[in-house]
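A.B. asks: Next come a sequence and a model predicted from it.
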Amino acid sequence: MSKAPSVRALAAEALASIALSGHSLREAADRALPKLADPRDRALLTALLNDGARWWPRFDAALDRLLEKPIRRSEPVIHALLVTGLVQLETLQLPGYAAVAATVEAARELRRPRLAGLVNAVLRRWQRERETLIAELDAVPATCHAHPAWLASAIAHDWPGHAEAVLAAANQEPPLMLRVNRRRASREAVAAALVAAGQEVALHPWLADGLVLPHSTDITRLPGFADGHFAVQDGAAQVPADLLDVQDGQRVLDACAAPGGKACHVLERAHVSLLAVEYDSPRAGRIRQNLERLHLEAEVVVGDAGDTSAWWNGQAFDRIMIDAPCSATGVIRRRPDVRLHRRAADIDVLVAQQSRILSACWETLAPGGRLLYVTCSLLRQENEGVVGAFMAGRDDASIVPFTLPIGQAAAIGWQILPGDGDLDGMYYALLERRPA
């Protein structure tokens, strides 16, 4: 019988694929986790991947100081293994001797026995020179907060006075937030069932369907999940249903709809006819799965939201939600691999796509109807920049003002920054189409 792979060896291979080969954290975790049977090993692997991706820019830079010659290209898996070693020592704060010994053994398991001594030497040197190295890393915003330099600079430019807090919040473990499906259960009943199952849970103070658990857990094992009583959804993503204010009988478009959380929330609020448009076929499948589990109905179409000729039948919508493709810079605390994959050059491409979708979908909105433009970006170029350019010179659109209990007004719309109310970062702009 072959020996089961160790957590650290699996983590090194998966982390290398994330940080150095461009795979998503979700993809890498989905491949690696089934290879482990022990729940404790699975939990450690998850922590190593999440914290490895989150702190990669910091510890990758540390390895440039610790190694005489870089090995990220010649030995990418060992480079990633060293990052997991630093994560164990600094982030997870595992006992030093055990963490180093297990990481060295993982190098042998990865068929790199000649590099086991190097792994041991690098991690031991970190332990000896830790204070000096940490001071050097903390002196630079990009390595202090483990963000790529371009993003740290962009956040400082767009949010002066908030940048330090935003960068720090992106590295904090987010709470687990649930959205209760009010068609299937009351929020109080779901909370009581979770408490009875041993979970710590609180009612969100101003989101009517929100529950907050302090830590992540296997939601599929929670009471009510299989019956569609709730879904996982950050509080910032629960705001759109409030802003849209849907009413029974309305026609609603959810453009760029995957994975379907916001569409499902709308359907839980009112009896509406909802069309969900999603460009990516596998992601459209996730919308259908969520609808089925929550006992909701909608029409799901695979298509480009910016090409209405492919999916629109000419009947106008009363409400439109555009959850636009964006840089995802507001959700880095939940998707730490974003900081490894997003590039400054991506922003202009995203802005062009956002503008095209907004202009196309606007033409399907009924007079007197409302359109909500949403991104999970912190960058003004993708947010009020896109909406402002769209509004320029138009006489058929007006901005609908609103405020939220947290966040701040943007030049147009409203911005929640990461950590505001312990929510993710998200931008909203609500537009109304004037009657002709």
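C.D. replies: Nice, thanks for sending it over.

A.B. asks: contacts, neighbours, all on C-alpha from now
C.D. replies: OK.

A.B. asks: longest strand in this protein, by residue count?
C.D. replies: For the chain, the strand reaching the highest residue count under DSSP state E is reported as strand 365-375.

A.B. asks: Tell me the helices and strands packed up against that one.
C.D. replies: Contacts defined by 3 or more CA pairs under 8 Å, 6 or more residues apart in numbering; DSSP states H and E place strand 365-375 against helix 235-244, strand 317-323, strand 426-433.

A.B. asks: want to throw these into CSV with mean neighbour count and distance to Pro148?
C.D. replies: Listed next are these as CSV, based on neighbours: other CA atoms under 10 Å; distance: least, CA to CA, whole Å:
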stretch, mean neighbour count, distance to Pro148
helix 235-244, 20, 24
strand 317-323, 24, 25
strand 426-433, 24, 20
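
A.B. asks: Quick check: which of the ones you listed is nearest to Leu67?
C.D. replies: The closest approach between Leu67 and any of the helices and strands packed on strand 365-375, judged by CA to CA, belongs to strand 426-433 at 39.4 Å.

A.B. asks: Leaving aside the residues adjacent along the chain, what's closest to Trp414?
C.D. replies: The spatial neighbour of Trp414 that comes closest, neighbours along the chain excluded (CA to CA, 6 or more residues apart in numbering), is Tyr428 at 5.4 Å.

A.B. asks: Spit out the contact partners of the one you found.
C.D. replies: If you count contacts by CA atoms under 8 Å, 6 or more residues apart in numbering, Tyr428 has them with 240, 372-375, 383, 413-415.

A.B. asks: what about versus this one:
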Amino acid sequence: MQIAQQLAAEAVHQVLTGRNLGVTLDAMFSRQRSLTPQQRGMTQDLSYGCLRQYGQLQALLNQLLQKPLQDERLRCLLLVAIYQLQQARAASHTIVDQAVQASAQFKKPWVKGLTNAVLRNFLRQQDVLVKNIDPTDDVARYSYPQWWVNKLRHQYPQEWKAMLLAGNQHPPMTLRVNRRHLSVEAYSQQLADAGIAASELGGSAVTLTQPIPVERIPGFLEGDVSVQDAGAQWAAPLLDLAPGMRVLDACCAPGGKTGHILELADVDLVAMDSDAGRLRRTEENLQRLKLKAQLVTGDAADASGWWDGRPFDRILADVPCTASGIVRRHVDIKWLRREADVASFVRQQALILPQLWQCLAKGGKLLYATCSVFHEENQQQIDRFLQQHADAKQLPLSQDASPHARHGQFYPCAAHDGFFYALLQKN
């Protein structure tokens, strides 16, 4: 447990200094090759959990300190240990003792005593400390930056609290059944026969009651299913595909929606992304599914570098965004994003849309997609585009995909993450 505690504290510290959590953990695990699968799993669990509840944990720690800590790594170790004590998945004395031992790395005589005192005081006063959190402190209450809370409160006067709380939950593990191979009903029976509890969500989506490693998912290696959030599974059906169409999947990596497009229809698909490394993940996904597409490395904001001039009947524009709708899966986003980043993504999206639009055939359809919940990146972006392009019209979506979706905006909820879709047609 101690090594996982130390590594998680270091991972949290790295995120708070601006590094991506996934990249940080991958680098750690590549250096620490002697770690057992259990130690890796615990390190990941502690890192994600601490960052998910970071605002509240920081408010609790502040009450336990007489003055702010100067050593950020020690602060992160204490935050991880407090998170462990809250979860009560191990004996409290073991968690405290191992945190005290881990604090020896800081090589200061007073650190062990401080660590022991802070954590034992937390155990004695836990309920009182939680009650004493300032009810007006949104960062502590919701564990999001204040600007984020303010934005959602303004843009979603009725839903903002539920959206924040949903983003702090553990995400479900949802599968997309490859209906080229078998029906959803047949696959659900396979799961039942394997003793894996699951429920059907409509379309091709099946959610597991408890997440399991992908290697234990029946049919995964054979391409019968893929792991994909239920909200993300609406992109391909909304494209209104038909056999023989020429289709572009722009900003395609890592290829989840790419595979779904090909599962639904025999189309001539070009899958394009600016990151050659991530494009290889798309290729690997297609190989597992036994599907083929033309893979192109290119910048969606500059069609001259990759487009051959042949128009597309359908385009999926899965544009870069703040990813504010998927924070329960990527907990570091809350603390890595800055308010100014929203405007930066908006500018990037505004460059991409007209470039892709010129590649669309007359009468063709473009599906604009983000995994964001911020209006600036979503309907406001579309409204500006429509004002500037007289040959574009926004079509109503085929149906309300979820009770937690309205006008193309999927709110994060128990069933799915937050997404936005807008279907445009060229007159």
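C.D. replies: Everything's here; your move. Predicted model only: the values in this text are computed from it and were never measured.

A.B. asks: circling back to that earlier point, for the residue nearest to Trp414 of structure 1, what is the corresponding residue in structure 2?
C.D. replies: Taking TM-score structural alignment, Tyr428 of structure 1 has Tyr421 as its aligned residue in structure 2.

A.B. asks: what's the answer for Ile320 of structure 1, then?
C.D. replies: Under the alignment (TM-score structural alignment), Ile320 of structure 1 maps onto Ile315.

A.B. asks: Was I right to think that match contacts Gly363?
C.D. replies: No: applying CA atoms under 8 Å as the test, Ile315 of structure 2 and Gly363 come out as separate, 12.0 Å apart.

A.B. asks: which residues of structure 2 fall in strands?
C.D. replies: In structure 2, strands defined by DSSP E lie at 173-177, 198-202, 205-208, 225-227, 246-250, 268-273, 294-297, 312-318, 360-370, 392-395, 405-406, 409-410, 419-426, listed in chain order.

A.B. asks: quick one: contacts for the aligned partner of Glu339 of structure 2 in structure 1?
C.D. replies: Aligned against structure 1 by TM-score structural alignment, Glu339 of structure 2 finds its counterpart in Ala344. Ala344 of structure 1 makes contacts with 150-151, as judged by CA under 8 Å, 6+ apart.

A.B. asks: What spatial separation is found between Ala344 of structure 1 and His23 of structure 1?
C.D. replies: Remark: distance between Ala344 of structure 1 and His23 of structure 1 (CA to CA, to the nearest Å) = 19 Å.

A.B. asks: do the same with Arg183 of structure 1
C.D. replies: Arg183 of structure 1 sits 37 Å away from His23 of structure 1 when distances are taken as CA to CA.

A.B. asks: Isn't Val267 of structure 2 up against Asp249?
C.D. replies: No: between Val267 of structure 2 and Asp249 there is no contact under CA under 8 Å: 11.5 Å.

A.B. asks: If you count surrounding residues, which of the two has more?
C.D. replies: Between Val267 of structure 2 and Asp249, counted using other CA atoms under 10 Å, Asp249 has the larger neighbour count: 24 against 20.

A.B. asks: give me every residue that touches that one.
C.D. replies: Asp249 of structure 2 makes contact with 258, 269-272, 315-318, according to CA under 8 Å, 6+ apart.

A.B. asks: Now with 7 Å, please.
C.D. replies: By CA atoms under 7 Å, 6 or more residues apart in numbering, the contact list for Asp249 of structure 2 reads 258, 270-272, 315-317.

A.B. asks: Read off where stretch 173-193 of structure 1 ends up in structure 2.
C.D. replies: Per the alignment by TM-score structural alignment, stretch 173-193 of structure 1 matches residues 170-190 in structure 2.
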